[in-house]
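In: Need the 3D shape of this:
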Amino acid sequence: MYDLDADDHRALAGRGNFQRYFLFVVLLDFRIFHDRLMA
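Out: As a prediction, this is how the structure comes out:
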């Protein structure tokens, strides 16, 4: 039971890092797209 909880915490941490990385990539792509749109 405790091992499953530890795995869940690790999965949640990984998901948080993935969301942060995904948001960074989306913002970076949006900036590039915006610059190309304004040019």
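
In: rest of the way, CA atoms for contacts and neighbours
Out: Noted.

In: quick one: secondary structure of the most centrally placed residue in the chain?
Out: Geometric centre of the chain, nearest residue: Gln19, 2.3 Å, by CA atoms, centre = their mean. Taken by DSSP: H, G, I helix; E, B strand; the rest coil, the conformation at Gln19 corresponds to helix.

In: compare with the first, here's sequence two:
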Amino acid sequence: MAFEQATIGMGGEMGGRTMREVVGILNACLTTFAESAREP
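Out: Coordinates of the predicted model:
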């Protein structure tokens, strides 16, 4: 939750649209990392 709040705080400065793009990129990276961790 703290990580999401920090991302939203950064997004507020850059703009809502940019925030969504950043969140999407972060989610994609986290998903890829999780899948890689499951399949070494």
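
In: sorry, back to before: the residue nearest to the centre of the first structure corresponds to which position in the second structure?
Out: When the second structure is aligned by TM-score structural alignment, the residue opposite Gln19 of the first structure is Asn27.

In: how near is Val22 of the second structure to Cys29 of the second structure?
Out: Separation of Val22 of the second structure from Cys29 of the second structure (CA to CA, to the nearest Å) stands at 11 Å.

In: the more surrounded of those two?
Out: Val22 (16 against 12; other CA atoms under 10 Å).

In: Quick one: average offset of the host helix or strand of that one versus the first structure, please.
Out: Assigned by DSSP states H and E, Val22 of the second structure falls within helix 16-38. Superposing on the first structure and averaging over aligned pairs (mean CA distance after the TM-score superposition for the first structure), helix 16-38 of the second structure comes out at 0.2 Å.

In: Please name every helix or strand in contact with that helix.
Out: When contacts are defined as 3 or more CA pairs under 8 Å, 6 or more residues apart in numbering; DSSP states H and E, helix 16-38 of the second structure sits against helix 2-14.

In: Pull out the buried residues from the helix it packs on.
Out: For helix 2-14 of the second structure, a neighbour-count test (16 or more other CA atoms under 10 Å) marks Thr7, Ile8, Gly11 as buried.

In: What of stretch 30-40 of the second structure?
Out: Within stretch 30-40 of the second structure, judged by 16+ other CA under 10 Å, no residue is buried.
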